[in-house]
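Student: okay, structure incoming, though there's no sequence with it:
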């Protein structure tokens, strides 16, 4: 990850250049010289940029699904977006989250191992307040959840994992199950401290309350499906393949659809004056001979040709020719 200067560091650098303490030409010279970049073997990168992009796409879908789910559950304005996707040691992830937070530890068979959905206390307590009939405010002092509050929260986040299954289904069919809900990160040791994890951070807004939701995916857990996170695999399998039962249902529904069928005797063009003077017994000459076959249209296109007649005392048309596609355009 590139080093980002703070605003104070930028101001100090500009002041040094203005006063002459630092020479811009020297800086340029140093920039062109070969640099040695330190590599931390404890922080070895396990996810390629391509795989990070795939994780971003998957969890953008998850963010949209969570937005819909929580909006319906809380009956208020909810907005969830992917803020960042990073890879870092598990120990660093634990240090980055609050000492008192909501940790939903879950499994997702057929993958082996545990993952974590961490909810910032501001967001979690705002959700709880809405679910219990409040305005969605956050208490000034946050303590441990009561037994009833824990059950309510567990049910809400267990349902949220159904959206996790939906977001991942184009890659693998997961069956996520909430295992336990914790509040102290120190009691949550799902992998070794140096194990690399992918952390997907969601910026979340519930009414006027904002906070973060973090999803921790250990590399060792999703390693078996890492090849499926390549861009080539993603786009090759993006097209949905319908199963046979779905295809048959679609076919039956299409068969029941009604379409207009018109047997056209012919056409004629007359003036408005002739139309206004028409009377009983007048004859309008059509552009088609009585020996010619009738054009039978389905919608706007000629699909058949046939002969006029009667069937059981009613006017009818006998189809004796099928028009190939594009043939009617040549007429």
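Tutor: Nice, thanks for sending it over. The shown structure was predicted, so the numbers you read here are calculated from the model rather than taken from an experiment.

Student: contacts, neighbours, all on C-alpha from now
Tutor: Will do.

Student: show me where the stretch 101-250 of the chain has its strands.
Tutor: Secondary structure of the stretch 101-250 of the chain (DSSP state E, counting those that start in this stretch): strands located at 102-107, 114-119, 177-182, 196-206, 209-218.

Student: okay, pairing it with this:
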């Protein structure tokens, strides 16, 4: 076999090398265009994707509901969408805020827990100015000059009223999973002064995008790690209970089920017959009177188990007491 390449083979080899280099360049361009976040092995993630997916589903429903609610409240076309749910350190969330951002503190606790945690809600200032302008009778336009003076006391009061309107919707979003009590606490005008959460504490940030008229902004909700620990512990307990219940239902045989209920107490009633009597006749009844049940003397009577007929039989006596001899079941009659 000859070890010398032909010209066509050389051209093919050069073309393949050239195409491979182009593919590598394209791959480098694709990698550089994507947002890559380095993984910090010193501070590994605390919550799994399944747990964050639960938070995602709760606030996805919340975004859909408040989008319709704000549209009907302000008569503007609102579009609220859930952008992301991510785990961070609290100082990362706090450092990303501006000094003039407003933070709404919401007292939160589970119904069966005495621990009280605070959720933080931050809405973009220009979005809030637009909504406040609309609530004051304007068309809902945002002017850059109006934001230079900061929020007045009246605007802060309107801000508080608006938050009190959307907080019950957040409670309803959680209600499908657990009973979470939410109550508005206060508005903090300087986010640097909020010290309810440690700087290194793990938090989960829910990011909602909001669009109205030509204004776009965000609603950022900070969920403290201590609250989420209680929430996920509650879900783990519920999951264990459901798994045990399902295992019992799957594995329990009819004999085991009957054995577990055989000591239950049931009421048995023997029904002789029925009769309709006028009130005046009942008023005149006295000892020795006879009521006609309109039933033959030797006919069967019915035994009722918890008010349902199950057996038929004959009246008699047994050891000096009234008794019923069962002749058959009602279904076999």
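Tutor: Cool, got the structure. For clarity, every value in this text was computed on a predicted model and none was experimentally measured.

Student: just to revisit the earlier point, now the strands of the stretch 101-250 of the first structure in JSON lines, with mean neighbour count and distance to residue 226 of the first structure?
Tutor: Conversion of the strands of the stretch 101-250 of the first structure to JSON lines gives the following (neighbours: other C-alpha atoms under 10 Å; distance: least, C-alpha to C-alpha, whole Å):
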{"stretch": "strand 102-107", "mean neighbour count": "21", "distance to residue 226 of the first structure": "17"}
{"stretch": "strand 114-119", "mean neighbour count": "23", "distance to residue 226 of the first structure": "16"}
{"stretch": "strand 177-182", "mean neighbour count": "17", "distance to residue 226 of the first structure": "21"}
{"stretch": "strand 196-206", "mean neighbour count": "22", "distance to residue 226 of the first structure": "12"}
{"stretch": "strand 209-218", "mean neighbour count": "20", "distance to residue 226 of the first structure": "12"}
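
Student: mind putting these into JSON lines with distance to residue 129 of the first structure?
Tutor: Shown next, in JSON lines, are those (distance: least, C-alpha to C-alpha, whole Å):
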{"stretch": "strand 102-107", "distance to residue 129 of the first structure": "15"}
{"stretch": "strand 114-119", "distance to residue 129 of the first structure": "15"}
{"stretch": "strand 177-182", "distance to residue 129 of the first structure": "18"}
{"stretch": "strand 196-206", "distance to residue 129 of the first structure": "11"}
{"stretch": "strand 209-218", "distance to residue 129 of the first structure": "12"}
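
Student: right, and these - which one's nearest residue 68 of the first structure?
Tutor: strand 196-206 (12.2 Å; C-alpha to C-alpha).

Student: closest to residue 250 of the first structure out of the strands of the stretch 101-250 of the first structure?
Tutor: Using C-alpha to C-alpha, the strands of the stretch 101-250 of the first structure put strand 177-182 closest to residue 250 of the first structure, at 32.8 Å.

Student: give me the element residue 318 of the first structure is part of.
Tutor: Assigned by DSSP states H and E, residue 318 of the first structure falls within strand 314-322.

Student: coming back round to it: nearest to residue 319 of the first structure, of the strands of the stretch 101-250 of the first structure?
Tutor: So among the strands of the stretch 101-250 of the first structure, strand 177-182 is nearest, using C-alpha to C-alpha, at 60.2 Å.

Student: measure the alignment partner in the second structure of residue 177 of the first structure to residue 199 of the second structure for me?
Tutor: Residue 177 of the first structure maps onto residue 183 of the second structure when the alignment is built from TM-score structural alignment. Here residue 183 of the second structure is placed at a distance of 24 Å from residue 199 of the second structure (C-alpha to C-alpha, to the nearest Å).

Student: do the same with residue 27 of the second structure
Tutor: 39 Å.

Student: residue 186 of the second structure now?
Tutor: Distance, residue 186 of the second structure to residue 199 of the second structure, using C-alpha to C-alpha: 21 Å.
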